[in-house]
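S.K.: structural data only, the sequence is not supplied:
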């Protein structure tokens, strides 16, 4: 028997304010067509005055708990993937813990930018497999609209805000690819590429800073690294591209999504795409897409799902799981 980390609940939260591409035409030298053709993005959500990274994470977590039939009292640990924490410290995860009314267990953040949720899933899987926790809430939540340079048309039109959450529970499997739960993970980073995607603020500057990105260079790395990490995880899981029901990629750019699917020999009708509605929500994008994919009726129990993401660091990775 093998202990697997099985998804038992999923949920998400999106801020009320929807921002179409046309809104940027008022202040930037850009057009709806320019943004769509380069990114696939049509709309994104921006956090309101009452929204924070932690409050959105709480809302997504509550939705995942409701989907699972569990309560916060059934949860042993919380992992929040975010690059836009409410405060430098304490962790957003401890704020979520308090927001859910939990005074037991433990909570911590993971910072791997857009790859953060994949890293958080791998950590949750390890906690469950090692017996340190039975149920773990894994959340991605971001307020990237608050670290945008609104004069930089190459970045500010790409990002949005939101949160998504999964509840993972340890369940016995047979140790085969037919098991439900996380079957394999693969994590990577290369700090030599720091300058391709970063925020120019922090303790070294005493400022929050703004997001800076060399988009063409990130694109150059993305497709090869995403396809490679996905293949590595599939090999570890003992599955092939033909076995995959759904690719749920980080929703950064439709051209990256299409290019990665092509390199993996998987047709786009087996890819969950939400980038047109949400923009790039960094660590929130995969759990958001998983939740929306289930809501749409695309992802069903027993489906084989591959997630992959790349972000600042550079950091990238993938997870193979059976829903």
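M.R.: Done, it's in. What you see is a predicted model, and the numbers here were worked out from it, not measured in a lab.
S.K.: could you use CA atoms for every contact and neighbour count after this?
M.R.: Noted.
S.K.: packing partners of the longest helix along the chain?
M.R.: In the chain, assigned by DSSP state H, the helix with the most residues is helix 215-237. Here helix 215-237 touches strand 181-189, helix 254-263, strand 304-311, strand 315-322, going by 3 or more Cα pairs under 8 Å, 6 or more residues apart in numbering; DSSP states H and E.
S.K.: putting a second one here so we can go through both:
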């Protein structure tokens, strides 16, 4: 009988430090040319909230790091699933910047974060392979796709996939976009199941566009001409990113749904990466338009956390899933028999999605 991959446990870590929009009122924002933006900061922040819907975000405490968040999320996922950590075949940690000390903004990726998590979990099994996956914001979704390949091939029975990111420490304090970024971690355990009927991950699709899009997100020095050193911060071309996402994500998601053979009307939830609420709304509307349908109310099908949690990159989608599964997102439930789309877009430029049938 066919082998499928199902989620048997999930966990998350949401940092305790709340950074409200008002906390940015003392910032001096400059544009990409290094010129001070003359608008009152309060107006800049207000306009930012109108566009993104972000009211506040979470920042990691100084004594913690990205691998700590990954460990916390993994530990909760293991507790939820009630499985023995020694039975894990793979640990995949999606991230993009490794561990970053709060007072030393340099990426630390040796050993891998996955090895650090395995060490913290005290797993002795040497056949449990731990590796990292840098793939932009879609890293966690891609980790699930890779884990599904391992399970389908017979190479694995249980895989722990974690998305953990600390964006607050690589954000240029003089860049308006710094208000988007936040920190967090989410994790799931994928397990093999033998079933006559399709269940779990039904299909997936990934694309990478680099001909003209490779540098929409990149690392560069501060916009402020008098910044103290040449520290590299994450930079993005917001307008280009917005256009790219609207023109490509709906198409990829449609191709994935079509590949699954599931009707659009059967899709109960779309768990999408969140960097801009208006952009996600437009993506979902365009998806329905591709099917010749009009979406009346996106709030029922597309749960959102961005207003309170901001954009925590690879952690967004697994945190969303865990919150719903644990009844922490008002108005949203996931039940057996539901079809769910998981999708993300980000640096690369990369887009991916998979369709999941809840067992």
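M.R.: Yep, that arrived. Here the structure is a predicted model, which means the values were calculated and not measured.
S.K.: kindly provide the TM-score of these chains.
M.R.: Overlay of the two chains. TM-score (TM-score structural alignment, normalised by the length of structure 1): 0.93; 315 aligned residues with a Cα RMSD of 1.7 Å.
S.K.: residue 220 of structure 1 is nearest to which of the helices and strands packed on helix 215-237 of structure 1?
M.R.: helix 254-263 (9.4 Å; Cα to Cα).
S.K.: on that earlier part again, how about the helices and strands packed on helix 215-237 of structure 1 in JSON lines, adding distance to residue 228 of structure 1?
M.R.: Formatted as JSON lines, these follow (distance: least, Cα to Cα, whole Å):
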{"stretch": "strand 181-189", "distance to residue 228 of structure 1": "10"}
{"stretch": "helix 254-263", "distance to residue 228 of structure 1": "9"}
{"stretch": "strand 304-311", "distance to residue 228 of structure 1": "10"}
{"stretch": "strand 315-322", "distance to residue 228 of structure 1": "9"}
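S.K.: of all those, which one is nearest residue 149 of structure 1?
M.R.: Nearest to residue 149 of structure 1, of all these, is strand 304-311, at 18.4 Å by Cα to Cα.
S.K.: list the contacts of that closest one.
M.R.: 112-115, 118, 197, 222, 225-226, 229-230, 243-250, 282, 286, 316-323 (Cα atoms under 8 Å, 6 or more residues apart in numbering).
S.K.: the strands in the stretch 1-150 of structure 2, which residues?
M.R.: Using DSSP state E, counting those that start in this stretch, the strands found in the stretch 1-150 of structure 2 span residues 3-13, 17-20, 56-59, 90-94, 99-101, 104-108, 129-133.
S.K.: so where in structure 1 does the last one end up aligned?
M.R.: Residues 106-110 of structure 1 are where strand 129-133 of structure 2 aligns, taking TM-score structural alignment as the criterion.
S.K.: in that stretch, which residues are buried?
M.R.: 106, 107, 108, 109, 110 (16 or more other Cα atoms under 10 Å).
S.K.: same thing with stretch 223-230 of structure 1?
M.R.: 223, 225, 226, 227, 228, 229, 230.
S.K.: with stretch 59-75 of structure 1 instead?
M.R.: Counting neighbours by 16+ other Cα under 10 Å, stretch 59-75 of structure 1 gives 59, 60, 61, 62, 63, 64, 65, 68, 70, 72, 75 as buried.
S.K.: residues in structure 2 matched by it, start to end?
M.R.: Mapped onto structure 2 using TM-score structural alignment, stretch 59-75 of structure 1 spans residues 72-88.
S.K.: endpoints of the matching stretch, how far apart?
M.R.: Using Cα to Cα, to the nearest Å, the end-to-end distance of stretch 72-88 of structure 2 comes out at 17 Å.
S.K.: any idea how far stretch 11-31 of structure 2 is from the chain center?
M.R.: Here stretch 11-31 of structure 2 is found 18 Å from its chain centre; the criterion is Cα atoms, centre = their mean, to the nearest Å.
S.K.: buried ones in it?
M.R.: 11, 12, 13, 14, 15, 19, 21, 24, 28, 29, 30.
S.K.: this completes my enquiry, with thanks.
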